[in-house]
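*Asks:* Dropping a prediction and its sequence here:
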Amino acid sequence: MKIHEWEPFLRTWSAERDAARRAEEPSEPALGWLGFDPAPPERIAALEARLGAPLPPSYRSFLEVTDGWRWAGEFVELLAPAERVGPVRELTPSVHEDLTMWEREDLDADLDEDEEDEDEEDESGGDESGGDEEAYESARWNRAVQISLTGDQTWLLLDPGDVNGDGEWAAYRYSTWSGYGPQRHDSFAELMRAEYRGFHDLRRTEAP
C-alpha cells in the first residue's frame, strides 16, 4: 500500500471496530482513530539505521501515516512505534526460541522422508535430528524484526532476508496457542489485510 491508500483503509478499520465495540458495550466511550501521529522522517531513518536496511515500502508508508496501531486484528493490541521496533531475539527471546524450535521441527520432518537414514543418525549421535537443540541456529529468526508489542500471545514479525521484487519483506504472525506455527504473508500490507479479515470474522458489524 502507498501512503494515500493506508489512510482510508485505516480510517475504515477504526470506524468499524468502534461500531463493533459499541454494539457489544454501548456504555463504553468511542475509541476513535486507532492510530497515532505519523512517524517523522528522522525516526524512520533511525530505525533503518538500526536495522541496517531500508524499510519495505508498505511498512514505511504505514509509519508515515501512523507510528504504531491499536488492535491489529483481535489478538494484537499494539503495533510498536518505530523507536521500539527491533530484532525479536532481543525483544522477546522466548518467542525467538519458539520460532527456532518450529523451524528445527520442520527440518526434522523433512528428514523423516528417509526414516532408515534418520534412525542410523540417531544411533550414531548425528547432528541432523534429535541431539542438542541449542546447537541449531535459525538464520531467518535470528534476523527477524518484531513490530508488535502486546497481544494475546501473538506477535507480528518482518523478515528482512526474504525480499520480493517490490522490495517487500515477508511478514509473519505467530500465536503460541494456534498450533500452526508462524503464518507467512508476502508483505506487511498483506499481513494487515489478513488481520483486518480476522477482525471481520470475529466482530463483523456494520459501521456508519
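*Replies:* In hand now; what should we look at?
*Asks:* make it CA atoms for all contacts and neighbour counts henceforth
*Replies:* OK.
*Asks:* Moving along the chain from the longest strand along the chain, name the first helix or strand you hit.
*Replies:* Secondary structure assigned by DSSP state E gives strand 154-163 as the longest strand of the chain. Where DSSP states H and E defines the elements, the next helix or strand beyond strand 154-163 is strand 169-175.
*Asks:* Give me the helices and strands touching the helix or strand following that following strand, please.
*Replies:* Heading C-terminal from strand 169-175, the first helix or strand you meet, by DSSP H and E, is strand 183-185. For strand 183-185, the contact count by 3 or more CA pairs under 8 Å, 6 or more residues apart in numbering; DSSP states H and E identifies strand 169-175 as packing neighbours.
*Asks:* Distance check, Trp155 against Gly167.
*Replies:* Trp155 is 22 Å from Gly167, where distance means CA to CA, to the nearest Å.
*Asks:* also this one, for the comparison:
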Amino acid sequence: MGSTQSQDDGRCYAWRDLLQRWSDEWLDPVLHEQERAEPFPDKVRKARWLGAAGATGEELSALEQRLGTVLPASYRQFLLTSNGWLNTTHGIDRILPLQEVGWARDLDPELITGWTGGPTETAPRVSDKEYFVYGEAQDPASLRPEYLPHTLTISHTPNATDVYLLNPCVVTADGEWEAWYLAHWLPGAVRYRSFWDLMNDEYNSFRDEQ
C-alpha cells in the first residue's frame, strides 16, 4: 500500500488519509466506478487502493539526482506514500511513478510548441498582478508559456493534452513549486501554490461529479 507520509521541512502532508478516501470513493460501485469505461483491475479492487507501494528514499534521491534538483516536500511525500496513481478525475489517466517523471521539454516538446507557438520571448508577458492570483479569482488564461519548458511532467493521459505539471520557476517561501493543471478545455491552466493544493482541489472536483 505504501508507507506513511514522511516529514519534510517541518510539514507533514496527510497523503494517506486523502488518497485512501479517494480510493474508497472511486471504487464504490454506486458512487463512481460504474462511470468508467472499464472496471478497475481486480488487484486494485481487492486492495482498495488506486496507488502503488511508496517509493523508497533511495529512489527519490536517484530521481532528484537525475533531474538535478530537490523536489518540493508535498510531492516527495506523495511519492513516499504512493509511487504513482490511477485516475484522479476523468481528465487525468494516471500520475506517473517516479521512474517515468521528467521535464516537459524532454517528454512532450510538442505540448510546449503548441502552447508557445514558437519562441516564448515573442509572447506578451503576463504581469505579476495578473499572474499571482490563486483560487476562484484566477484567470486560467493568465499563463506564462515561457515557464513550460522548465516544468516537470508528473501525469499522463493517452491521446490528450491534459496534464499535471510542477513549475520550479515559481517557488513558495517553504519550497513548494507552483502546480498546474493544463487541460484541453481551458484557455491556459489552473494553477496552485503547491501539488498538495492541486490534489485537494482535484479531489473536491471529483466529489462534485457524484
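*Replies:* Received, thanks. Just so we're clear, the structure is a prediction, and the values are computed from it rather than from any experiment.
*Asks:* hang on, the earlier thing: in structure 2, what residues pair with the longest strand of structure 1?
*Replies:* Using TM-score structural alignment, strand 154-163 of structure 1 lines up with residues 162-171 of structure 2.
*Asks:* which residues sit against the matching stretch?
*Replies:* 91-92, 147-148, 150-157, 177-184, 195 (CA atoms under 8 Å, 6 or more residues apart in numbering).
*Asks:* Give me the buried subset of these.
*Replies:* 91-92, 148, 150-157, 177-183, 195 (16 or more other CA atoms under 10 Å).
*Asks:* ranges for the strands of structure 1?
*Replies:* Going by DSSP E, structure 1 shows strands at 69-70, 76-79, 86-87, 145-146, 148-151, 154-163, 169-175, 183-185.
*Asks:* Save the ones you listed as a markdown table, and put in distance to Pro56 of structure 1 too.
*Replies:* Output for these, formatted as a markdown table (distance: least, CA to CA, whole Å):
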| stretch | distance to Pro56 of structure 1 |
| --- | --- |
| strand 69-70 | 17 |
| strand 76-79 | 16 |
| strand 86-87 | 15 |
| strand 145-146 | 12 |
| strand 148-151 | 16 |
| strand 154-163 | 8 |
| strand 169-175 | 6 |
| strand 183-185 | 13 |
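*Asks:* Counterpart of Glu16 of structure 1 over in structure 2?
*Replies:* Aligned partner of Glu16 of structure 1 by TM-score structural alignment: Glu25.
*Asks:* That match: neighbour count?
*Replies:* The tally of other residues near Glu25 of structure 2 (other CA atoms under 10 Å) stands at 18.
*Asks:* any idea how far it is from Leu19 of structure 2?
*Replies:* From Glu25 of structure 2 to Leu19 of structure 2 the distance is 10 Å (CA to CA).
*Asks:* Would you check that Gln153 of structure 1 makes contact with Thr176?
*Replies:* Yes - taking CA atoms under 8 Å as the definition, Gln153 of structure 1 is a contact partner of Thr176 at 5.9 Å.
*Asks:* Spell out, range by range, the helices that occur in structure 1.
*Replies:* 3-24, 41-51, 57-63, 88-91, 93-111, 115-124, 139-143, 188-203 (DSSP state H).
*Asks:* Where in structure 2 does the third one fall?
*Replies:* Mapping helix 57-63 of structure 1 onto structure 2 (TM-score structural alignment) gives residues 73-79.
*Asks:* Kindly report the same for the shortest one.
*Replies:* Helix 88-91 of structure 1 lines up with residues 104-107 of structure 2 when matched by TM-score structural alignment.
*Asks:* Could you check how far the matching stretch is from the centre of its chain?
*Replies:* 15 Å (CA atoms, centre = their mean, to the nearest Å).
*Asks:* any idea how far the residue sitting nearest the centre point of structure 1 lies from Val85 of structure 1?
*Replies:* What sits nearest the mean C-alpha location of structure 1, by CA atoms, centre = their mean, is Leu156, with 1.7 Å. Look at Leu156 of structure 1 and Val85 of structure 1: by CA to CA, they are 11 Å apart.
*Asks:* Overlap in contacts, those two.
*Replies:* Common neighbours of Leu156 of structure 1 and Val85 (CA under 8 Å, 6+ apart) are 146-148.
*Asks:* With distance to His200 of structure 1 as extra columns, can I get these in CSV?
*Replies:* CSV is the format used below for the shared contacts of Leu156 and Val85 of structure 1 (distance: CA to CA, whole Å):
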residue, distance to His200 of structure 1
Gln146, 24
Ile147, 22
Ser148, 20
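*Asks:* Pro38 of structure 1: which of those residues is nearest?
*Replies:* Ile147 (15.7 Å; CA to CA).
*Asks:* Surely the closest one touches Leu91?
*Replies:* No - Ile147 of structure 1 is beyond contact range of Leu91, at 10.0 Å (criterion: CA under 8 Å).
*Asks:* Around Pro93 of structure 1, count how many other residues there are.
*Replies:* The number of residues near Pro93 of structure 1, taken as other CA under 10 Å, comes to 12.
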